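Q: Got a sequence here, can you model it:
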Amino acid sequence: MSFAPATDCHVHLLPRRLTEAIRSALGGEAGWSFQHSPDPTAIEETLLSAGVERYISLPYAHRPGMAADLNDWVLEWAAASEACVPFATVHPEDDVREVVRAAFDGGARGLKFQCPVQECSPDDPRLAPAFELAAERDRSVLFHAGTAPLYEESPYVGVDRFRAFCASYPNVSVCCAHMGTYETDAFLEVLADNEQAFLDTSFAMADSEYVAFDADSIDNSVFETFAGQIMYGSDFPNIPHAYRAERAGLLARDLSSAATDALFRGAADRFLGTA
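A: Model prediction:
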């Protein structure tokens, strides 16, 4: 099985200070420590040296008023990078339409929402202007809409909220991160009903002692059946294990060449509309 040239569809390449703040929060909640540099240049170099040809940079705004500047930073970085595909974000208490319009005008290829942290859901009416613009501009949307790792009691996540988005915006390519854990089977049912729905593998499928999910519970047939709708992602650099752990278990699977290519490349092309 061939990893390179891969697309990593779930990377958090952000200003160093923000990366350090995110890690502080994650470390406090989960007790993790982080071995990867928070420096943006080092992050990109690690990805490229591993065989990543393209990566999606996913910002998210945990408070009002920060999204526009964060989006500008990501867009500026992407303009100088041959590998970065910039996404944007918006907080539900911002001027949603204006922030998203400016980001799309600046070249953002999609939107990212960390639902439990941002306290918004995939069917949040406050975000309707963002979703409408995504539909108008043919932009993609990626949600942390699953209950893992610490959000089983959160009112902002769950397969029903994700399914509601798919019903309202059936032509928008939309991804749930982390294989939809801990409701993976239910999210796979959504994929079966909607060709524009996707999952990414980030963290959930890692060969790591830190992952509270049995990756072996996902049969190879899932990657064959949903080839073109399941994308490789890593959550890099905010992972407590080596980057190779994100792909090791996937590469060890006995998948067809078509499913392998879809996992590491083709599904991302479909998600981004570049196929």
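Q: from here on, contacts and neighbour counts on C-alpha atoms
A: Fine.
Q: Let me see the ranges of the strands in this protein.
A: 6-11, 52-57, 84-86, 110-114, 140-144, 174-176, 197-200, 230-231 (DSSP state E).
Q: Excluding sequence neighbours, find me the nearest residue to residue 38.
A: Among residues not flanking residue 38 along the chain, residue 16 sits closest, at 5.5 Å (C-alpha to C-alpha, 6 or more residues apart in numbering).
Q: What is the burial count for residue 98?
A: Residues contacting residue 98 under the criterion other C-alpha atoms under 10 Å number 14.
Q: The structure of the following sequence is requested for comparison with the preceding one:
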Amino acid sequence: MSDLHGNGHPDRGQEAAGVREFWRALGLPGLIDVHTHFMPENVLDKVWAYFDAAGPLIDRPWPITYREAEAERVARLREFGVRAFTSMLYPHKPGMAAWLNAWSADFAARTPDCLHTATFFPEPGAAGYVARAIGDGARVFKAHLQVGGYDPTDPHLDEVWGLLAETGTPVISHCGSGPVAGPFTGPGPIGEVLERHPGLVLVVAHLGMSDYREFLDLAERHPAVRLDTTMAFTDFVEADDPFPRGELPRLLGLQDRVLLGSDFPNIPYRYVHQLEALAGLGLGEDWLRAVCHDNAAALFGIKPED
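A: So this is what the prediction gives:
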């Protein structure tokens, strides 16, 4: 397996072998990664340019490790043994979400191992296009409160949250305040949504970074809430925003509600480093099996033979 820091540059075959070694040693059929990014090429180019410029929502150098064409990125995940993944995409202004949803529906249709992903923005008509996306087979939604800069309690979203809760459709939300806080990040605004819609299957991205403790509280209060591991515990994040180690017993207690996320391809290290960082917590193989595969398989109804 590669070094813990993931800073080496193994050839493609060696890298894939290292990832496969990880999940095979756990007796898993592969990985399920609920936080990967695929989006229209022109949008992704702008996202990468923002990372290259270390924009204000990033506030530090952030090299993209997997800056490759779409087909190459899909092939890499398959080589790693990722059985299912998402196309996390998000609007930053009105008028984008329905178009992004159309693109994502097409991507899912031609990429059967991608969980059909959709998104929304607080705007007139949001409930309509969210209902259409669900009807068209969307299995997970993305809500990026940091980039979108919107209040999740906006009245335009009341019906949206209701639809997602009623249908049991998970929504992965960047609602924590890392790497840079936004006007509506933190547990307060999204917590108000959960008070109105307690059955909402909310997946808190990045373990709620930088509000780790507060989002653990939220998960413990709301049984439908999950957490994804995206970038948490990696050297890159731990340098500036470390997870409080005294809270690890609580993370172990939430074993059945923590999901593997990576942020692939927009990560500044090799993919295996996220996995090794999780293993390094010492929470045990049962926890790793649940996080890296079984919890997401149960949430999305993915069978071993799929």
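Q: what TM-score do we get after superposing?
A: In this superposition the chains share a TM-score of 0.91, using TM-score structural alignment, normalised by the length of the first structure; 273 aligned residues with a C-alpha RMSD of 2.1 Å.
Q: Provide the aligned range in the second structure for stretch 80-89 of the first structure.
A: Using TM-score structural alignment, the residues of the second structure aligned to stretch 80-89 of the first structure are 110-119.
Q: ok, the residue in the second structure that the residue nearest to residue 38 of the first structure lines up against - how many residues close by?
A: Mapped onto the second structure by TM-score structural alignment, residue 16 of the first structure lines up with residue 41. For residue 41 of the second structure, the count of nearby residues is 11 (other C-alpha under 10 Å).
Q: And residue 41 of the second structure, how far from residue 148 of the second structure?
A: From residue 41 of the second structure over to residue 148 of the second structure the distance is 19 Å, taken as C-alpha to C-alpha, to the nearest Å.
Q: do the same with residue 116 of the second structure
A: Distance from residue 116 of the second structure to residue 148 of the second structure, by C-alpha to C-alpha: 21 Å.
Q: more neighbours, these two?
A: When residue 116 of the second structure and residue 148 are compared for neighbours, residue 116 comes out ahead with 26 against 19, by other C-alpha under 10 Å.
Q: Now do the contacts for that one.
A: For residue 116 of the second structure, the contacting residues are 86-87, 104-105, 108, 137-140, by C-alpha atoms under 8 Å, 6 or more residues apart in numbering.
Q: Recalculate using a threshold of 10 Å.
A: For residue 116 of the second structure, the contact set (C-alpha atoms under 10 Å, 6 or more residues apart in numbering) comprises 85-88, 101, 104-109, 133-134, 136-141.
Q: What residue in the first structure is paired with residue 230 of the second structure?
A: In the first structure, residue 230 of the second structure lands on residue 202 (TM-score structural alignment).
Q: swap in residue 194 of the second structure?
A: Aligned counterpart of residue 194 of the second structure in the first structure: residue 166 (TM-score structural alignment).
Q: Run a quick neighbour tally on its match.
A: Residue 166 of the first structure has 23 nearby residues by other C-alpha under 10 Å.
Q: Same question for residue 188 of the first structure.
A: Residue 188 of the first structure: 21 neighbours (other C-alpha under 10 Å).
Q: residues touching the alignment partner in the second structure of it, list them.
A: Taking TM-score structural alignment, the alignment pairs residue 188 of the first structure with residue 216 from the second structure. Contacts of residue 216 of the second structure were listed using C-alpha under 10 Å, 6+ apart, and they are 187, 204, 207-208, 222, 225-227, 247, 250-251, 254.
Q: Taking the residues you listed, please make a ChimeraX selection of just the buried ones.
A: This is how ChimeraX selects the buried members of the contacts of residue 216 of the second structure, with burial counted by 16 or more other C-alpha atoms under 10 Å:
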select :187,204,207,208,222,225,226,227,251,254
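Q: Looking at the first structure, which helix is longest?
A: helix 16-30 (DSSP state H).
Q: buried ones in it?
A: Buried-residue list, helix 16-30 of the first structure, by 16+ other C-alpha under 10 Å: 19-20, 23, 26.
Q: Run through the neighbouring helices and strands of it.
A: Applying 3 or more C-alpha pairs under 10 Å, 6 or more residues apart in numbering; DSSP states H and E, one finds that helix 16-30 of the first structure makes contact with helix 40-50.
Q: mean shift of the helix it packs on relative to the second structure?
A: Compared with the second structure after fitting, helix 40-50 of the first structure deviates on average by 1.4 Å (mean C-alpha distance after the TM-score superposition for the first structure).
Q: In that helix, which residues are buried?
A: 40, 43-44, 46-48.
Q: what's the answer for stretch 190-209 of the first structure, then?
A: So for stretch 190-209 of the first structure, counting by 16+ other C-alpha under 10 Å, buried means 190-191, 194-208.
Q: same deal with stretch 281-297 of the second structure?
A: So for stretch 281-297 of the second structure, counting by 16+ other C-alpha under 10 Å, buried means 287-297.
Q: For my notes, please list those residues in JSON lines and give distance to residue 281 of the second structure for each entry.
A: Listed next are those as JSON lines, based on distance: C-alpha to C-alpha, whole Å:
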{"residue": "287", "distance to residue 281 of the second structure": "10"}
{"residue": "288", "distance to residue 281 of the second structure": "10"}
{"residue": "289", "distance to residue 281 of the second structure": "14"}
{"residue": "290", "distance to residue 281 of the second structure": "14"}
{"residue": "291", "distance to residue 281 of the second structure": "13"}
{"residue": "292", "distance to residue 281 of the second structure": "14"}
{"residue": "293", "distance to residue 281 of the second structure": "17"}
{"residue": "294", "distance to residue 281 of the second structure": "19"}
{"residue": "295", "distance to residue 281 of the second structure": "18"}
{"residue": "296", "distance to residue 281 of the second structure": "20"}
{"residue": "297", "distance to residue 281 of the second structure": "22"}
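Q: Looking at the residues you listed, spot the one nearest residue 30 of the second structure.
A: Nearest to residue 30 of the second structure, judged by C-alpha to C-alpha, of these is residue 293 at 7.0 Å.
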